[in-house]
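Engineer: Kindly return the folded structure for what I paste below:
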Amino acid sequence: MFLSRDTLSLGTFFAVLSFIPLLCAATTIPAPISVTPDQNWDGIDGQWSSFALQVGTPPQTVRTFISTASQQTWVVLQEACMNNGKQNDTCWQDRGWTYNYTDSSSWHKQGYYILWAEGNLGYSGYGLFGYDTVALGGAGEVSATLDNTTVGGYITEEYYIGLFGINPKSTNFTSFDDPSESYMAKLWHQKLLPSVSFGYTAGAQYRFTKVLASLTLGGYDESRFISNNVSFTLAPDNERDLVVNVQDIRMTSATKSNVDLLPNAVPLYIDSTVPEIWLPLEACQAFEKTFGLTYDNITDLYLVDDILHSRLLAENASITFTLGPLLTGGSTVGITLPYAAFDLVALPPYRNLNESSSYFPLRRAANATQYTFGRTFLQEAYLTVDWERANFSVQQVSWTLGMNTQIVPIISPTLVNTTHAADSGQNESSKGLSTGAIIGIAIGAGFVVALVAFGTVWWFWRKRRMAKEQAAKDTAAAAAVAAVKRMPSDKSDKETPASPIALATNESTVIPKAELPADTAFGHEMTNGFYGPQKQGGAGSSTAASPTVEADSNERMVYEMLGDVPTPLEAGGRQLSEKETMMVRERRYNGAPEQSPISPAPEETHRRLAPITADDVAVVNRRGLPNVSPITPRTPRDGTYLEAEDAILSPLSPMGNSTEDSTSTSRRRFSYE
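Structural biologist: Model (predicted):
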C-alpha cells in the first residue's frame, strides 16, 4: 500500500499532536496555593496576623491562626459568646467570629472529643467534632473548597481564636481502620497541590506598618526569606516532628554584647499553635538575669511593668538563636529576633489576667517534651516543610521593601523522578526542584507550545495551498473541455472531402478549393504548375480568384486525389476526345454543376483517315489579326474539332463564337467550348 506525501505529512502532524498531550500530562503540575491573610490582628496573648475561612453551607466566615501541629480545623462555637440567649458582639469580634453548626446543611456530627493540641503544655478542653465544608479565604475571595472536612468546635478560652491545621496527619474518631483525611491530604488527593508541603511565617505587627503573615500550600514564597543551605529531618515522634537543635542563644544590646543565654544545647519543637518560646529553667534564668525579668507564679508569665518596658526599649536588644540538625557541630543557621518581637501585650482572660499587661513571651518548660518555639519565633523565621520528603528548613525572614511575591512550587517525588536526600546538606531538598530544573521545565513547555503553534499554522497553510492548486487544476481542465467542444468534429474517413465554404444562392457557382494541411503550401494544378498562374478578372470571368481557406489546427486525413488526367472513357466504342476529357476533369475538381452527359456521336464504321496533304495545311497571317490562335486547327474530316497536339492551352476563354451562353461561361475558370 502506498501513501501520498500529503497523506504522510498530515499523518505525521497529527501523530505529533497526539503525542503533545502526553508531554503536557508529564509536565502539568498543580500550582501552589497562596493563602491570603485577613487584615485583622487578633489574639489575647499578643497581636497576630490571622486567616479567614468559610465553614458550612451556607458559608460562615471565621478567623483562625495557623497551627503547624494540628491536622484539623477548629472554630469557636456560637455558644461561647451567648449571654442569656443573646450574642455578645464584643466577644464575637474578639474571638474571630463564631460558627453555628445548626445553620449548616452540610454538617455531620461525630461527637465530643478532647482538644489534644499541646496538651503537654497544659492546654485542655473538649470540642464537638464532625464533618463540614471548608474553604480558604474571606467572603468574595474563596478558594479550595472541600467537603466532608474534619471540623471541631469549642467554647473554651484556652484556644481563644480558631485554628487551621496544616499538618497532613489523619484523624481517627472510632478506630484506626477508618481514618479521616486532613484538609492538606484532601487537597493533595484531589490534585489541587503539587505536593503535601507548605511555607509559613507569622508576620510582624512591629515591622514597618504591620507586615501580614504569609502562607503557601504546596510551595513557598521565596521573596519572604534569606536562603541558607541547612536542611532538617523530621523527628520520629509523630506528635513532635518539626524539631530543631538549638546550639546557642546570644544577646546583643546597646550596653551588652554577645551574652550567652543557653547553658546547654537543647532540641525545640516548632509549633505555631502557641505564642511563647518554652525553654529549660536554666535558660529562662539566664534571660531573667540579662533582661531583668520577673516571673509571675500566678500567671506563669514574665510580666513587664512600664519602667522595665521603657528600659528594654532603650536597650533595643537582639537575640540570635543558632540552629542545626545536630546538637553540636555541623551546619547551622542563625535566626535573630529584635526585642520588638518579644514586646507583647496580654489581655484578659489570658492566663487569668484581670487587666492587660506587657509581657515577655518566655515560658519555663518542666521537661524536654515542653521545649517549644511558638509564634514569637516565627515572626522572624520562615518555615518550609516538605512532609513527603520528611524534611524542612528554617530561614531568616527578609524585610526588604518592594519585593514582589515569588511563589515556588515544591514538586512531589511521585510527580518527578528526582528526589533529594534529607541529609545532603542542601537546602534545595526542602524546596523540591532547583532553579535550573524549573527553568528547564519552563523552556520545555515553551518549546511544546511553539511546536503546537507552528504545526497548526503549517497545517492550515498547506491546506490552503492544496486548495488553490486543486482550483487551478479544475480551471485548466474546464478550459480544455470548453476548447474541445469548440473544435469541429473530424470527418469520417469514408466521407468525400468537401469545401468548408458553403455556396450562397446569389453568388458564383465556382466553389473555392480547400487548402491541404501541410507545412509547405501546394497549389492546385489549375492555378500553378503546368498551366501557369491564374489571373484574376480574366476575359469572360466576372469573379475573382477563389480565396485560400485556412485549414483547422487539428490534423486531418489526407485523401488521395485522382490523377491529373482521368483515364479516358470510351463512349460508344470510341475514346473521348481531349476536350471531353478536360470537361469531365473540370467538373470533378472545380465543383461545377453536373451537366447532362455527353451523348456519344453516332457510331460510325471505323475507317482509316486519309493522309494529310499539302493542300490541307493553311498558313494564317497573324499581322492585323489580334486574338488569333497561333495554330488554326484543320477542318476535321469526322465533324470534330481537333487541337494541335503542341498547342499551349490558355486559361482564358478561347477565340471564336461560343456555343454556350455568357452566363454559363462566366461561372468557370476556363472553358473549352
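
Engineer: rest of the way, CA atoms for contacts and neighbours
Structural biologist: Noted.

Engineer: Relative to residue 455, how far out is residue 24?
Structural biologist: 16 Å (Cα to Cα, to the nearest Å).

Engineer: whoops, I mixed them up, residue 275
Structural biologist: Distance from residue 275 to residue 455, by Cα to Cα: 59 Å.

Engineer: These two: which is more packed in?
Structural biologist: Taking neighbours as other Cα atoms under 10 Å, residue 275 and residue 455 compare with residue 275 leading, 23 against 16.

Engineer: just the strands in the stretch 401-550 of the chain please.
Structural biologist: 407-409 (DSSP state E, counting those that start in this stretch).

Engineer: Check the stretch 251-400 of the chain too.
Structural biologist: 259-260, 266-270, 277-279, 294-296, 301-304, 318-324, 333-338, 344-346, 357-360, 362-364, 372-373, 381-386, 391-397.

Engineer: looking at those, which is closest to residue 585?
Structural biologist: Evaluated over the strands of the stretch 251-400 of the chain, closeness to residue 585 peaks at strand 381-386, with 119.8 Å, by Cα to Cα.

Engineer: now the other sequence, so there's something to compare against:
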Amino acid sequence: MAFARWAPLLASLVSLGTVVTAADNVTDLGKPLNIPASQFWEGFDGPWSTFRIEIGSPSQQIRVLPGHNQASTLVFISEVCSASDQDCPNNHGGLFLRDNSSTWDETGQYELNTRLEDELGLFGRGLYGWDTMTLGWTGDGMPTIANQSIAGTNSHDYGVGALALNPRPINFTDYNNPIPSLMQNLRNMSTPIPSSSWSYTAGGHNLSPKILGSLVLGGYDAARFVPNDVEFPFSSDISKDFQVAIQEITANITDEPLLSTGIVSYISTLIPDIWLPLSVCERFEEAFGLEWDEDVELYWLNDTVHDSLLERNPQVTMKVGPQVTGDSVSIIMPYWNFYLTATSDLTGNSTGLYFPLKRAANDSQYAIGRAFLQSAYLSADYERSIFNLSQARYPSLPTEQDIVAILPPLAQTTSDSGGGDGGGDTGTSDSQSESGLSTGAIAGIAVGGGIALLVLGAILFILHRRKKAAKKAKPHELDDTDFANNMRHEIADGELKHEVGDGLRHEVPGDTDPKVELYAGEGTQKPVEVGVSREIYEMPAEEIKYAEMDGEGLYDKSQIKPDAAPYHMGADIQEAPTPTPEIQIQNHSPAQTPWTPHQNSPQHWHQNR
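Structural biologist: Predicted structure coming up:
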C-alpha cells in the first residue's frame, strides 16, 4: 500500500518535537526577579525590611512591602502627612507625588482591595491611576513597565506601601474589560518571569547581624528555607488565597500546648500580628507574662518582662498544614520574632515594645502576619493554585543566594535544587537551567510540531489527490441507453447470460491489472473478464484546529468610567461606588493637587485616626 511507504517519515515527524528540545538555546524562558531589599527598616509596627521600586516620570523612589492580595501597587500620597511632621514621608517609605509625574493618569477613588484585613478593622481607600513603574532603583537592572495600576492612599491603618503580587487582572468597569496586573505584564515581557509565582520571607531586625527580607518573583531563593514536600492548596475564596490550618501551638517554657484544637487561619503580608482565639491568647499571657492594653489593643512588653524573656529565650512552634489533621510543617519561632516596636503613629500616644499577638473576636479574624513570616518562607504558585510554607534560614552573608525558577506546568521538570517548599519539583536553578526544559525547548517543540503537522498534511493531501486520480482513471459500468436498439434480453439455456445493446459499449472491472476489451463489431464478442473487487478505503483525516493564544494587546483606558468600581477577575465581590460626603484633607503639600472625593466615589470612606 502506498501509505506504508510514508510510515517511517511520519514516525520521524511525530518524534520531531522531541528532537528539537536539544535546541533549547533558541530563546530564554526568562528568569526570576530577585527584588532588591531597600536596606531600610521601617513601619510603625515593626520595623520591617522593605523593597525598592520607582514610580512616575521622572522616577520617584518608593519603599514597599509585599502585597499578597494586591493587583494594584499601594503607595502613600502627600495627603497622609501634615505639614509639621517632617519625618512622615520617610516613615511611610517615601511619598508618591503624583503631580510631579508627567505619566500619571488618574482614574478615580475606590476602596482598597483588603477583604481579609477589613475583617480585622483595617480599612483604606485609594486614588487609583496609571503610571510607569520600575522594580528596584536605577542601576539595579530591573524591568520598567508602563501603565501600571497604582493606588495612592492616605490611610493610617497601614504604615508602608505594598507591591502588587496578585496576578489576577483588575477591572474598573465590569468583567468584560480586564486590565493586566503587574505579574501578568512581567509574564508578557520579552524576557519574562518563568511563571506567575513569588516567594517571600520577612527577615529579622532583631537578629545580629540583621537579616534583610527576601522577595523573588517567578521563583524562590533555595538558600532561605529548609525544604519539605507539603503543599497547601489555595482557598476557594480568592480574596483569602493562603488558607492555613494551625494544628497545634506549643512553647518550650510550658508543658501545656498553647493551642491543641486545630483552627483555620489565613496568611497576610499586610499585617504584622498573629490573630488567635481569646482562650489561646490567655494561655500566651500566662506563659509569657503578658498584659493586654484594652485602650490600644496591644500586648505591651515592659522592661522586666522583656529582659526575663530574653534570658529564657523561649521558642514557639506552630504546626501548620493544609487541614486541621494530617500533613504538617512545624515552624519554630524564637523569642526575637515576638518583640516589635510600636510607634505613636500606631498607638496615638506612646512608643514601646509590644508582643504581636491579637485577640480574635471570631473565626473570621484568625490571621497570620509578618511576625510569623520572619521565621517562615512562603512560596506561592498561582499557575498550580498551591503554596508552600517552610522554616526560614538566615544566611550569614547577603550574597548567599540560590535563586531558582518556578516553571509553569507545561515546562515542569525534575530538579534536585529546591525541594517542596520552594515549589517542589517545579524549579530549576540558574546553575542547572541547562538540564531543565527552557522556553527554547518549548519553542522548538512548537515549531517542530507545526512543521510536522504541515508535512503530514501535505502527505495526506498528496495521497488524497492520487486516490482521486485513480478513481477518475477507473472505468465505470453505465446503464444501457441504446434507445435505437431497444431489444429484449434473451435467456438461453437458463444461464442468465445478458445480451446488451450494441449501441453502447460496456466494460466491467477487471483484475488489478485490467485488460482493455475492444468490441469486435459484427464479429464474435469476447466474453467480459470479471476481476476481484479491490476497494481502497481512505481514512478520514482529523481536522486540526489551532488555538489562538492571547496576545500582548493594549487595553483602551478610555473605556474606564471614573465612577465605576474595580473588580478582581474571578471574584464575586464588587466594590460598588456610592455617593460619599466631601472629605477635608488639610495640610497637603503645595506642590500637590488637593485630593477631594469624586462625586460618585464609594460610600465607605473610613476616617483616619
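
Engineer: TM-score for this pair?
Structural biologist: In this superposition the chains share a TM-score of 0.64, using TM-score structural alignment, normalised by the length of the second structure; 416 aligned residues with a Cα RMSD of 2.7 Å.

Engineer: one step back: out of the strands of the stretch 251-400 of the first structure, which is closest to residue 225 of the first structure?
Structural biologist: That would be strand 391-397 among those, by Cα to Cα, at 4.2 Å.

Engineer: Just send the strands of the stretch 251-400 of the first structure back as a markdown table, with distance to residue 225 of the first structure and mean neighbour count too.
Structural biologist: Formatted as a markdown table, the strands of the stretch 251-400 of the first structure follow (distance: least, Cα to Cα, whole Å; neighbours: other Cα atoms under 10 Å):
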| stretch | distance to residue 225 of the first structure | mean neighbour count |
| --- | --- | --- |
| strand 259-260 | 26 | 16 |
| strand 266-270 | 17 | 22 |
| strand 277-279 | 21 | 25 |
| strand 294-296 | 34 | 16 |
| strand 301-304 | 30 | 20 |
| strand 318-324 | 16 | 21 |
| strand 333-338 | 11 | 20 |
| strand 344-346 | 23 | 20 |
| strand 357-360 | 25 | 20 |
| strand 362-364 | 25 | 22 |
| strand 372-373 | 18 | 26 |
| strand 381-386 | 6 | 26 |
| strand 391-397 | 4 | 25 |
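
Engineer: Relative to residue 56 of the first structure, how far out is residue 103 of the first structure?
Structural biologist: 8 Å.

Engineer: These two: which is more packed in?
Structural biologist: Set residue 103 of the first structure next to residue 56 and count neighbours by other Cα under 10 Å: residue 56 wins out with 26 against 13.

Engineer: surely the more buried one meets residue 132?
Structural biologist: Yes. The criterion here is Cα atoms under 8 Å, and residue 56 of the first structure meets it with residue 132 at 5.6 Å.

Engineer: if we can go back for a sec, can you redo the strands of the stretch 251-400 of the first structure as JSON lines with distance to residue 286 of the first structure?
Structural biologist: Listed next are the strands of the stretch 251-400 of the first structure as JSON lines, based on distance: least, Cα to Cα, whole Å:
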{"stretch": "strand 259-260", "distance to residue 286 of the first structure": "8"}
{"stretch": "strand 266-270", "distance to residue 286 of the first structure": "15"}
{"stretch": "strand 277-279", "distance to residue 286 of the first structure": "11"}
{"stretch": "strand 294-296", "distance to residue 286 of the first structure": "12"}
{"stretch": "strand 301-304", "distance to residue 286 of the first structure": "13"}
{"stretch": "strand 318-324", "distance to residue 286 of the first structure": "13"}
{"stretch": "strand 333-338", "distance to residue 286 of the first structure": "17"}
{"stretch": "strand 344-346", "distance to residue 286 of the first structure": "20"}
{"stretch": "strand 357-360", "distance to residue 286 of the first structure": "14"}
{"stretch": "strand 362-364", "distance to residue 286 of the first structure": "12"}
{"stretch": "strand 372-373", "distance to residue 286 of the first structure": "17"}
{"stretch": "strand 381-386", "distance to residue 286 of the first structure": "23"}
{"stretch": "strand 391-397", "distance to residue 286 of the first structure": "24"}
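
Engineer: For residue 38 of the first structure, which of those is the nearest?
Structural biologist: strand 381-386 (18.8 Å).

Engineer: The closest one maps to which residues in the second structure?
Structural biologist: Strand 381-386 of the first structure lines up with residues 376-381 of the second structure when matched by TM-score structural alignment.

Engineer: average offset between that stretch and the first structure?
Structural biologist: By mean Cα distance after the TM-score superposition for the first structure, the fitted stretch 376-381 of the second structure averages 0.7 Å away from its aligned residues in the first structure.

Engineer: Give me the aligned partner of residue 66 of the first structure over in the second structure.
Structural biologist: Using TM-score structural alignment, residue 66 of the first structure sits opposite residue 66 in the second structure.
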